[in-house]
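J.: Task: produce atomic coordinates for the following.
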Amino acid sequence: MAEGTGTLRGKVAIVTGGSRGMGRHFVDALVGEGASVAVLARASDELAAVAAGRQDAVLPIACDVGAPAQVAAAVAETVARFGRLDVLVNNAAVFAPFLIEQASDAEVERHVRANLLGPIWCIRAAIPHLRDTGGQIVSITSESVRMPFPYLTVYAATKAAVETLSQGLRDELRDEGIRVSVLRSGSVAGGSGGRDWDADIAGAFFQKITRTGHAAFAGAAVAPETMARTLVAMLALPRDVNLDLVEARAALPLVAG
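T.: This next block holds a predicted model:
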């Protein structure tokens, strides 16, 4: 992405799920604007690599956001390293296709734990530090809240719940000077969400969303750098305004081929 202007210089952010996919682009954009960033994700080579060449600005922390004790420890480690916390980006999510009738207990519970409980645990741990800085919470949701995709109904339901959570938190935290926003993202190119999908289920999913019109609704995937710029723009606004919900979706139609 284009060289940053330093609009977030001196700020400290946590990005969950920041080791790959869209989250990695969020990290790059925030660092490019001068922020220091703690990246919370499960242990992996990708997480270890996210700080390569910029150890002063990026702190990788192995953390399961669905485990409240791990989240509390990660937030504490972030503040101990950087001295403050200004921004929490709830980006980590599980995204896998399945039919409700055929869903295993583990599949459903994994989505709820990562996609809904994860943001709750992160927000709870971050609030005392965000109160000190007049910070901001941005939770990443999905266009599927507005038009739930077949095979992704549990995913869509968890993202809708995060939007309701955010709406309630605005009033809980408004007197504390903490802003709460939602970035409702459309389809983004190069995402990592589908790379572990079963090939047969993935094929059935894409056939289904083509028949139902969901693929056309989503349109052509947005460049990840563009979505990251959207996040930066939300964070860089003056403190007297709150963007309750920004829905950033494809401007271009899906091209059949």
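J.: okay, CA-based contacts and neighbour counts for the rest of this
T.: OK.
J.: tell me, what residue is most central in this protein?
T.: For the chain, the residue nearest the mean C-alpha position is Asn91 (1.6 Å; Cα atoms, centre = their mean).
J.: May I see the buried residues of stretch 147-157?
T.: Within stretch 147-157, the residues that count as buried by 16 or more other Cα atoms under 10 Å are Pro148, Phe149, Pro150, Tyr151, Leu152, Thr153, Val154, Tyr155, Ala156, Ala157.
J.: Next, the distance between the ends of that stretch.
T.: 11 Å (Cα to Cα, to the nearest Å).
J.: which residues are contacting it?
T.: The contact list for stretch 147-157 (Cα atoms under 8 Å, 6 or more residues apart in numbering) reads 94-100, 108, 111, 115, 142, 144-145, 205, 208-209, 214.
J.: to compare against the first, here's another:
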Amino acid sequence: MDDSKVALVTGGSRGIGAAIVRRLAADGMRVAFTYATKRDRAEQVVNEVNAHQGHALCLEADAADPAGIAGVVEHALDRWGRLDVVVANAGVARAGGIDTLPAEEIDQMIDVNVRGVVHTIRAALPHLRDGGRIVTIGSVNAERAPFAGAAAYAMTKAAVAGLVRGLARDLGPRGITVNNVQPGPTANDSMTVDGPAAHAMTKWLALPRIGTPEEVSALVSYLAGPEAAFVTGASLTIDGGFAA
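T.: This next block holds a predicted model:
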């Protein structure tokens, strides 16, 4: 059996998630990742990784479905026989006043951004090796929400930060580190680095640009690697000075 480390990434078909899959594969890990829709996007990420002599596997699952996530963990174990790194990246964002945002949209954010993270970690823990790594992808909005309409989303990401602090205590005896990455404004499918939306965001930042998924994935790579063995229970913000 190959002794390469195995990582599981939720929501790995696009944006920050896809960058994390590519980076961990480039680091030499075998990476299983989930997608909820658009299988073609997920398969494109697999093909990109494999074209660079990496190993990736995409699996359809809703992050808010405990049975689905448990099945993904079992599939990865059947394929590669071990689990070393878990990155709970899947998330959704909806903007609106707490009194005007539809209740089902608030529930969806809680289901994916909070319950999804909990169920992912619960499914992985019995199989995660001692000395393993858990990384959650939160948001700088847990620390700062300077515009209206972010309350519900910020609530879900603040919950993740609290979860990480508690889990770090629970899992420390096993040598498992648990950390939270909090991106600020970052390029995605609807906001390119040099587009008008990105330029509008720079008024909130110390640096005159938004971030890239690859910059976030580099921080995840560090936390998943051996040099971060003494970092746990932390929320690390990567936001271009948004919260400064």
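J.: one step back: mind giving me a markdown table with the buried residues of stretch 147-157 of structure 1 and columns for secondary structure?
T.: A markdown table is the format used below for the buried residues of stretch 147-157 of structure 1 (DSSP: H, G, I helix; E, B strand; the rest coil):
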| residue | secondary structure |
| --- | --- |
| Pro148 | coil |
| Phe149 | coil |
| Pro150 | coil |
| Tyr151 | coil |
| Leu152 | coil |
| Thr153 | helix |
| Val154 | helix |
| Tyr155 | helix |
| Ala156 | helix |
| Ala157 | helix |
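J.: What is the nearest of the residues you listed to Arg170 of structure 1?
T.: Nearest to Arg170 of structure 1, judged by Cα to Cα, of those is Ala157 at 20.3 Å.
J.: Residue in structure 2 paired with that closest one?
T.: The alignment partner of Ala157 of structure 1 in structure 2, by TM-score structural alignment, is Met155.
J.: Then Val87 of structure 1?
T.: Val87 of structure 1 maps onto Val85 in structure 2, with residues paired by TM-score structural alignment.
J.: ok, its match - contacts?
T.: Lys5, Val6, Ala7, Leu8, Leu128, Gly132, Arg133, Ile134, Val135, Ala224.
J.: which part of structure 1 lines up with stretch 27-37 of structure 2?
T.: Going by TM-score structural alignment: stretch 27-37 of structure 2 matches residues 33-43.
J.: got it, and stretch 6-13 of structure 2?
T.: Counting by TM-score structural alignment, stretch 6-13 of structure 2 corresponds to 12-19 in structure 1.
J.: Tell me how far Ser217 of structure 2 lies from Thr37 of structure 2.
T.: 22 Å.
J.: out of those two, which sits in the busier spot?
T.: Comparing Ser217 of structure 2 with Thr37 by other Cα atoms under 10 Å, the one with more neighbours is Ser217, at 21 against 13.
J.: Not counting sequence-adjacent ones, nearest residue to Pro209 of structure 2?
T.: Slight slip there: residue 209 of structure 2 is Arg, not Pro. Once flanking residues are discounted, Arg209 of structure 2 sits nearest to Thr202: 5.7 Å by Cα to Cα, 6 or more residues apart in numbering.
J.: which parts of the host helix or strand of Gln207 of structure 1 are buried?
T.: Element membership of Gln207 of structure 1, judged by DSSP states H and E, is helix 199-212. Of all the residues in helix 199-212 of structure 1, those buried under the rule 16+ other Cα under 10 Å are Ala202, Phe205, Phe206, Lys208, Ile209.
J.: what packs against it?
T.: helix 214-218 (3 or more Cα pairs under 8 Å, 6 or more residues apart in numbering; DSSP states H and E).
J.: Show me how far the helix it packs on is from its chain's centre.
T.: Distance, stretch centre to chain centre, for helix 214-218 of structure 1: 21 Å (Cα atoms, centre = their mean, to the nearest Å).
J.: cool, stretch 93-110 of structure 1 as well?
T.: Using Cα atoms, centre = their mean, the offset of stretch 93-110 of structure 1 from its chain centre is 19 Å.
J.: Repeat that for stretch 183-199 of structure 2.
T.: Its chain's C-alpha centre and that of stretch 183-199 of structure 2 lie 18 Å apart, by Cα atoms, centre = their mean.
J.: Quick one: residues contacting the counterpart of Ala69 of structure 1 in structure 2.
T.: Under the alignment by TM-score structural alignment, Ala69 of structure 1 pairs with Ala67 in structure 2. Residues near Ala67 of structure 2 by Cα under 8 Å, 6+ apart: none.
J.: Tell me the secondary structure of Ala67 of structure 2, please.
T.: helix.
J.: what's the answer for Thr100 of structure 2, then?
T.: Applying three-state DSSP: Thr100 of structure 2 is coil.
J.: burial measure for it, as a count.
T.: 9.
J.: do the same with Lys38 of structure 2
T.: Neighbours around Lys38 of structure 2, by other Cα under 10 Å: 11.
J.: With Gly96 of structure 2 instead?
T.: There are 16 residues near Gly96 of structure 2, going by other Cα under 10 Å.
J.: Much appreciated, bye for now.
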